[in-house]
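1. Would you be able to build a 3D model of this:
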Amino acid sequence: MSAFSSHSHSHSDRRISTVFWVLLAIFAATGVMLWGGWGNARLGVFLFVCAGWLISLCLHEFAHARAALHGGDISVGAKGYLTLNPLKYTHPIYSFVLPLVFIILGGIALPGGAVFIERGRIRSKAKNALISAAGPATNAALALVLMVVLATVAPSFDGTYRTSHLEFYSALGYLALLQVMATILNLVPMPGLDGYGIIEPWISYETRRSLANIAPYGMMIVVLLLWNRTINNWFFGNLVFPILGWFHADVYAAYGNQLFHFFSFGFSGFGN
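-> From the prediction side, this is the model:
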């Protein structure tokens, strides 16, 4: 293969996918509509948050792949993981469709790992751990950006009166809540989640082998735990909302949740 063809192939492996551009376009268009107060506000919030959440899923998986590339797994390019295309994931339904369904039906933000990393290519335990940490770190960074915007730009809102661009800032608040939730839940050391992947390199082979059977069900175990009223109230009351409260984004997030879930399926996220 010539140097030119090799370079072209490498470039195509990293070209941003059309799917991701479409998600960005929906996110931007609905954001402009919410800012201007055009159309149905609840539908606008729903589309804005869904698009923003899917974009964050793409960035989450891209972060895993990019960290793996720098860690020594050069196969991630050929697999399409660097194109921000969710259709290239090992399990698109597990990592893209189900997380979207979770936030629509239950308001639970839980990305699932779906990029296959060839761990044998990674050169150290620390780099293996960093690959797993890259996903939650991305969600944390997105949460911080959204909360800083709300803290510095959005007018004060106590839930009792309208502010300017209320629906837009509420959508940002709810999206921030999802990112905070995703960060915390992904750091749970449950097999199948990134938190376990961070500590896994230092766990004995026998223990890793015995826990491997739990990995396919790790996400569902966490979701079922959150279905418990006591655990749910403690999780949101002691972790998620206090973090949002540091940036005065908690009230916006709560109102954004109401706008987003304009339907009811019996479980609408926090405080169920």
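2. switch to C-alpha atoms for all contacts and neighbour counts from now on
-> Noted.
3. so where do the helices sit in the chain?
-> Remark: helices assigned in the chain by DSSP state H are 3-13, 18-36, 41-71, 75-78, 92, 98-105, 125-152, 166-186, 194-199, 205-211, 218-226, 229-235, 241-246, 250-260.
4. Make JSON lines from the ones you listed and add distance to Pro111 and mean neighbour count to it.
-> As requested, the helices of the chain are exported to JSON lines (distance: least, CA to CA, whole Å; neighbours: other CA atoms under 10 Å):
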{"stretch": "helix 3-13", "distance to Pro111": "23", "mean neighbour count": "12"}
{"stretch": "helix 18-36", "distance to Pro111": "17", "mean neighbour count": "17"}
{"stretch": "helix 41-71", "distance to Pro111": "6", "mean neighbour count": "23"}
{"stretch": "helix 75-78", "distance to Pro111": "19", "mean neighbour count": "18"}
{"stretch": "helix 92", "distance to Pro111": "11", "mean neighbour count": "17"}
{"stretch": "helix 98-105", "distance to Pro111": "6", "mean neighbour count": "18"}
{"stretch": "helix 125-152", "distance to Pro111": "9", "mean neighbour count": "20"}
{"stretch": "helix 166-186", "distance to Pro111": "7", "mean neighbour count": "26"}
{"stretch": "helix 194-199", "distance to Pro111": "10", "mean neighbour count": "22"}
{"stretch": "helix 205-211", "distance to Pro111": "20", "mean neighbour count": "11"}
{"stretch": "helix 218-226", "distance to Pro111": "9", "mean neighbour count": "16"}
{"stretch": "helix 229-235", "distance to Pro111": "17", "mean neighbour count": "15"}
{"stretch": "helix 241-246", "distance to Pro111": "20", "mean neighbour count": "17"}
{"stretch": "helix 250-260", "distance to Pro111": "19", "mean neighbour count": "22"}
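5. to compare against the first, here's another:
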Amino acid sequence: MIELNTIQLLVILAPPLLLAITLHEVAHGWVALRCGDTTAQSQGRLSLNPLRHIDPIGTVLVPAVMAVIGGFIFGWAKPVPVSYNRLRQPKRDMALVALAGPASNLLMALGWALAAVIGHGLQTALPWLGQPLMAMGVAGVNVNAMLGVLNLVPIPPLDGSRVLAGMLPDRVGQTMAQIEPYGLIILVLLLSSGVLNLMPVVSSVSHLILSLFF
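-> Reported below is the predicted structural model:
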């Protein structure tokens, strides 16, 4: 793999990260629409335009800093609005809506792995295209593995908490709702302290996906 300076690293990471966050949110809204809730659609959040989903701090600043200093890439977008009461079967459907986000990241990781293979094949004939494409493909796999694994952690407001609430008694969902205002703070503390170390899982997922293509 070619060595990248900071600017090159950010250029390589930007398309996979923006696409990962955008399609993750669109997936939530699309499944909600299939389940009867038109809220996201009516607010224009089923758009593939990243500007409709970007949070300046969570989507741009935080991931950029994390990418430069190394380690776990952590970030977030503006959540797609979902109206619980508009879903046909609210408890089940909310779990499906939540699961759609990480599922979209898995599919994107597979797509980026394919891009990496194509880039690898072009390295000799067209190195100016093949090398950046391979680097971007590998970055896309890693970014989506990170976002997918992170969002499956059962800490509100992450998707994993909503999936878990959909499978367990209602009192679990009520408890998670009480925790949610503090969930992001709890998550940051767990990640920064090393108590929650997701890197081994992320590395395993990335390696597995890449091994399917290489």
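6. TM-score of the superposition?
-> The TM-score (TM-score structural alignment, normalised by the length of structure 2) is 0.77; 197 aligned residues with a CA RMSD of 2.9 Å.
7. give the contact list for the nearest residue to Lys125 of structure 1 once chain neighbours are set aside.
-> The spatial neighbour of Lys125 of structure 1 that comes closest, neighbours along the chain excluded (CA to CA, 6 or more residues apart in numbering), is Pro201 at 5.3 Å. Neighbour list for Pro201 of structure 1: 125-126, 128-129 [criterion: CA atoms under 8 Å, 6 or more residues apart in numbering].
8. now do Thr152 of structure 1
-> Contact analysis of Thr152 of structure 1 by CA under 8 Å, 6+ apart lists nothing.
9. what does Asp250 of structure 1 give?
-> 173, 241-242, 244.
10. For the residues you listed, give me CSV that also has distance to Leu24 of structure 1.
-> Converted to CSV, the contacts of Asp250 of structure 1 look like this (distance: CA to CA, whole Å):
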residue, distance to Leu24 of structure 1
Gly173, 18
Phe241, 27
Pro242, 30
Leu244, 25
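11. how about Arg66 of structure 1, what's its partner in structure 2?
-> Under the alignment (TM-score structural alignment), Arg66 of structure 1 maps onto Trp30 of structure 2.
12. Find the pair from the contacts of Asp250 of structure 1 with maximum spatial separation.
-> Based on CA to CA, the longest span within those runs between Gly173 and Pro242 and measures 13.4 Å.
13. just checking, Pro216 of structure 1 touches Met190?
-> No - in this structure Pro216 of structure 1 lies outside contact range of Met190 using CA atoms under 8 Å: 10.5 Å.
14. The residue nearest to the match of Arg66 of structure 1 when sequence neighbours are not counted: what's it in contact with?
-> What sits nearest to Trp30 of structure 2 in space, not counting adjacent residues and going by CA to CA, 6+ apart, is Leu46, at 6.7 Å. Neighbouring residues of Leu46 of structure 2 by CA under 8 Å, 6+ apart: 26, 29-30, 40.
15. Distance to Asp55 of structure 2 added to these, as JSON lines?
-> Formatted as JSON lines, these follow (distance: CA to CA, whole Å):
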{"residue": "Val26", "distance to Asp55 of structure 2": "15"}
{"residue": "Gly29", "distance to Asp55 of structure 2": "17"}
{"residue": "Trp30", "distance to Asp55 of structure 2": "20"}
{"residue": "Ala40", "distance to Asp55 of structure 2": "17"}
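16. Wait, Met94 of structure 2 touches Arg162, no?
-> Yes - Met94 of structure 2 is in contact with Arg162 according to CA under 8 Å; the separation is 6.8 Å.
17. What lines up with Val115 of structure 1 in structure 2?
-> Match for Val115 of structure 1 (TM-score structural alignment): Val80.
18. In this structure that match contacts Ala40, no?
-> Yes - applying CA under 8 Å, one finds Val80 of structure 2 in contact with Ala40, separated by 6.2 Å.
19. Thanks again, I'm all set now.
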